[in-house]
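A.B. asks: Prediction below, plus the sequence it came from.
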Amino acid sequence: MDEMDGSLTLDRAAPATIVAEPSARRRIEQYFLAVNNAFPSVHEVATIVITHMLPDRPFFLDAVARGNDLISILPKPKSCDPTTRAAISGRYHCDDLDRDRFTHPAKVLAYIEERAAGRDLVLLDIGGYFAPALTSLCRQFSGRIVGVVEDTENGYRKYLSCGKPPCPVFSVARSPLKQPEDYLVGQSIVFSTESLLREHGNILHGRETCVIGYGKIGRSVANTLRAKSVRTTVYETDPVRAVEAMSHGFAVKWSKSEALGRADVIVCATGNRALEGEDFTYLRPGSYVASVTSSDDELNLASLRGTYRVDRLGPHLSRMTSWNHHFYLLNDGNAVNFVHGAAVGPFIFLVQGEILAALALLSSGQTMEPGLHEVGNREREIIARSWLRCFNEE
């Protein structure tokens, strides 16, 4: 468990590559080549990439390296397929991603000085790792931080919370091209949750579920559960999203204790500490807790130390027991869909295409104002058209 006994990796039986068929591989390679050609890097920059090391990632990393100097890859430890990492390490330099190091600006500065001293550098981020140190990096780095590209909503919020960025920060988190991924991630969360329940001799049907958070992924989770005829309640603190959930036909609870106390399965989808402290005591005894993202962001498991005993019942299931209460934690509180590779098919390449477009804009040599930026609709249309040509052939 991340907060209690170290990091977690994917199931070591995960496939080493996303596809085996040469024709499918050619489609992916043709797509990324088309995106690279549409958005060429005019001036080569050094890049450091934080990424999920999943079986689809080598295609994207090769595209990043085409025209730029990919000097280091930092795989996220909770979504790192060891076979994929071993293959990538033979072609690119990989470092271990240490969350503690990234909470100390001086340590982050020392790291990028070691890897990219004096260089023009673009940081590709997933989860806002560079956000706390970005101002110090822009002021003190011996080279130049050209900009950052952030993938996730949670990371986007972290950059927002630090005030106006000192350099251009592109976010793809709210792009229309990410909507297909978010929708399919919600479905994969439900699939993996039920798969892990089945390993414990249970199923979703006949149980009460509660989705905490009705954002993009939470909405998809709730609707997927309903499509499977599973009774679903939403707990949402944002009144606008709560109204939206009600308009979609979901029961919305205003009391967290009531929502948790009646649910057999809880899916946490906020990215912002859905459960912490006394929240865990509200859980219905014997209920299951699943998360859509890292336990660091979704659950304050550190608050359970000294109160709950952890019993490992299987590779992805733990029983949390106090003197008068117990519940089950799926995948150590990390994103449950990573157990099954977090596959969303070729739709993941849409977002990766937009990241490449943002990288090209940053390396264009044009002066860009510090602050938050998005890729334009024209670029998104080019990416979508390239994707359709490669993956929707008649």
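C.D. replies: Nice, I can see it. Everything numeric here is computed off the predicted structure, so don't read it as measured data.
A.B. asks: CA only for contacts and neighbour counts going forward, please
C.D. replies: Noted.
A.B. asks: ok, which stretches of the stretch 151-300 of the chain are strands?
C.D. replies: Secondary structure of the stretch 151-300 of the chain (DSSP state E, counting those that start in this stretch): strands at 168-171, 208-212, 231-235, 251-253, 265-268, 288-291.
A.B. asks: Now distance to residue 322 and mean neighbour count too, for the ones you listed, in a markdown table please.
C.D. replies: Listed next are those as a markdown table, based on distance: least, Cα to Cα, whole Å; neighbours: other Cα atoms under 10 Å:
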| stretch | distance to residue 322 | mean neighbour count |
| --- | --- | --- |
| strand 168-171 | 42 | 24 |
| strand 208-212 | 22 | 25 |
| strand 231-235 | 25 | 24 |
| strand 251-253 | 26 | 18 |
| strand 265-268 | 19 | 26 |
| strand 288-291 | 15 | 27 |
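A.B. asks: For those strands, please prepare a markdown table with the additional fields distance to residue 78.
C.D. replies: Listed next are the strands of the stretch 151-300 of the chain as a markdown table, based on distance: least, Cα to Cα, whole Å:
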| stretch | distance to residue 78 |
| --- | --- |
| strand 168-171 | 22 |
| strand 208-212 | 22 |
| strand 231-235 | 27 |
| strand 251-253 | 32 |
| strand 265-268 | 17 |
| strand 288-291 | 13 |
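A.B. asks: looking at those, which is closest to residue 198?
C.D. replies: Using Cα to Cα as the measure, strand 288-291 is the one of the strands of the stretch 151-300 of the chain that comes nearest residue 198, at 12.0 Å.
A.B. asks: Next one for the comparison:
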Amino acid sequence: MGVSVAHLDRSEISSYSIEIRKIIEDRSNSKLLILDMGGYFSECLGLIAKDLDGDLCGIIEDTENGLRRYQKLPSLSAPLYTVADSSLKRSENILVGLSMLEGVQKVIERNAINNPTATYGLIGFGRIGEEISHLLRRRKADFMVFDENPIKVIHARSLGYRVATKRNLLALSDIILSATGGQSLDDSNLRDIKNGAIIASITSSDDEFGFSEGTYRSFEPYGHLLDRMKSGNRQVFLINGGNAVNFAVDPNIGASISILHGEIIVALWLLATSNADDAGKINRVTQRDREEIASEWVEVFAAEAVDK
């Protein structure tokens, strides 16, 4: 069975673009399957399903933020599989958190900013935020945590992490790591941010921040992947325009991501062979399938590491 793959960037996805319509028109009666990373097809899913008239096999969503976007829809026009909350995703979360920390460090070093005793402020104690906290603890870094969700605050405290209000975190942190996917900072927070602080995001700027266009324009290029907003004697730095620092510095997060890719392939097969549940339901690969994927990964990659 031949398979054609079309790659679209975000500017071609959020609306029912010419590029999407062309894919539908040129498909030669083939069925279509969407692999999404961020929920960007959610805005035009209804139109796509309508024009495909039953030929949309379904959607696979990779991220928690994307899953939330699909969950906000009144109804789903096609079957959806998510791997966002998979038990196999933790290894990826660890590597994403690690790549964020290393990315920030590389930007700081590249721009000759020296602050060995920097205090980190982590906004967001979700799956990736928690892994970042573990990494910071192992590095013996000084850091504090904030989350809007009181349940996550209790969880952070139970693990022995220092929890702060958002205002205090912003006022005391030299490096602010934002990992919420939910517009954690906006213009009203700028006055609270410590002078000279560096802000970094784990995802796209429009998902992570609610800054106005005027605020973004006030940031001017300062150095490698670093912009600066200056007002009088105060200055605030923003890495990579507020977009994910990890992929800008080093997009390769190692073989462990293959575990999740294995689950995505299983979901692709289930959708392509019509083994998915009804269109209005969010589906997940079974735990048994996940265990088989993990077993295959261990056989290939763990054995490879031992051989080396």
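C.D. replies: Nice, thanks for sending it over. All of these numbers come straight from a predicted model, not from anything done at the bench.
A.B. asks: still on that earlier bit, what's the closest of the strands of the stretch 151-300 of the first structure to residue 308 of the first structure?
C.D. replies: Judged by Cα to Cα, the one of the strands of the stretch 151-300 of the first structure that comes nearest to residue 308 of the first structure is strand 288-291, at 14.7 Å.
A.B. asks: In the second structure, which residue range corresponds to that closest one?
C.D. replies: Under TM-score structural alignment, strand 288-291 of the first structure corresponds to residues 198-201 of the second structure.
A.B. asks: Was I right to think residue 89 of the second structure contacts residue 262?
C.D. replies: No: look at residue 89 of the second structure against residue 262 with Cα atoms under 8 Å: they stay out of range, at 10.9 Å.
A.B. asks: From residue 330 of the first structure, how far off is the aligned partner of residue 226 of the second structure in the first structure?
C.D. replies: Aligning on TM-score structural alignment places residue 226 of the second structure opposite residue 317 in the first structure. For residue 317 of the first structure, the distance to residue 330 of the first structure equals 5 Å [Cα to Cα, to the nearest Å].
A.B. asks: quick one: common contacting residues for those two?
C.D. replies: Overlap of the contact sets of residue 317 of the first structure and residue 330 (by Cα atoms under 8 Å, 6 or more residues apart in numbering) consists of residue 196.
A.B. asks: Secondary structure class of the residue nearest to residue 218 of the second structure when sequence neighbours are not counted, three-state.
C.D. replies: In space, and not counting its chain neighbours, residue 218 of the second structure is closest to residue 229: 5.7 Å by Cα to Cα, 6 or more residues apart in numbering. Following DSSP: H, G, I helix; E, B strand; the rest coil, residue 229 of the second structure is assigned to strand.
A.B. asks: Pull the number of nearby residues for residue 229 of the second structure.
C.D. replies: Look at residue 229 of the second structure: counted by other Cα atoms under 10 Å, it has 18 neighbours.
A.B. asks: repeat for residue 212 of the second structure
C.D. replies: Residue 212 of the second structure sits with 10 neighbouring residues when counted by other Cα under 10 Å.
A.B. asks: unless I'm mixing things up, it is touching residue 183, no?
C.D. replies: No: contact between residue 212 of the second structure and residue 183 fails when scored by Cα under 8 Å: they sit 11.5 Å apart.
A.B. asks: For residue 3 of the first structure, give its distance to residue 295 of the first structure.
C.D. replies: Distance of residue 3 of the first structure to residue 295 of the first structure, computed by Cα to Cα: 8 Å.
A.B. asks: The two: who's more crowded?
C.D. replies: A direct count of neighbours by other Cα under 10 Å for residue 3 of the first structure and residue 295 places residue 295 higher, at 26 against 17.
A.B. asks: give me every residue that touches the more buried one.
C.D. replies: Per Cα under 8 Å, 6+ apart, neighbours of residue 295 of the first structure: 2-3, 301, 332-335.
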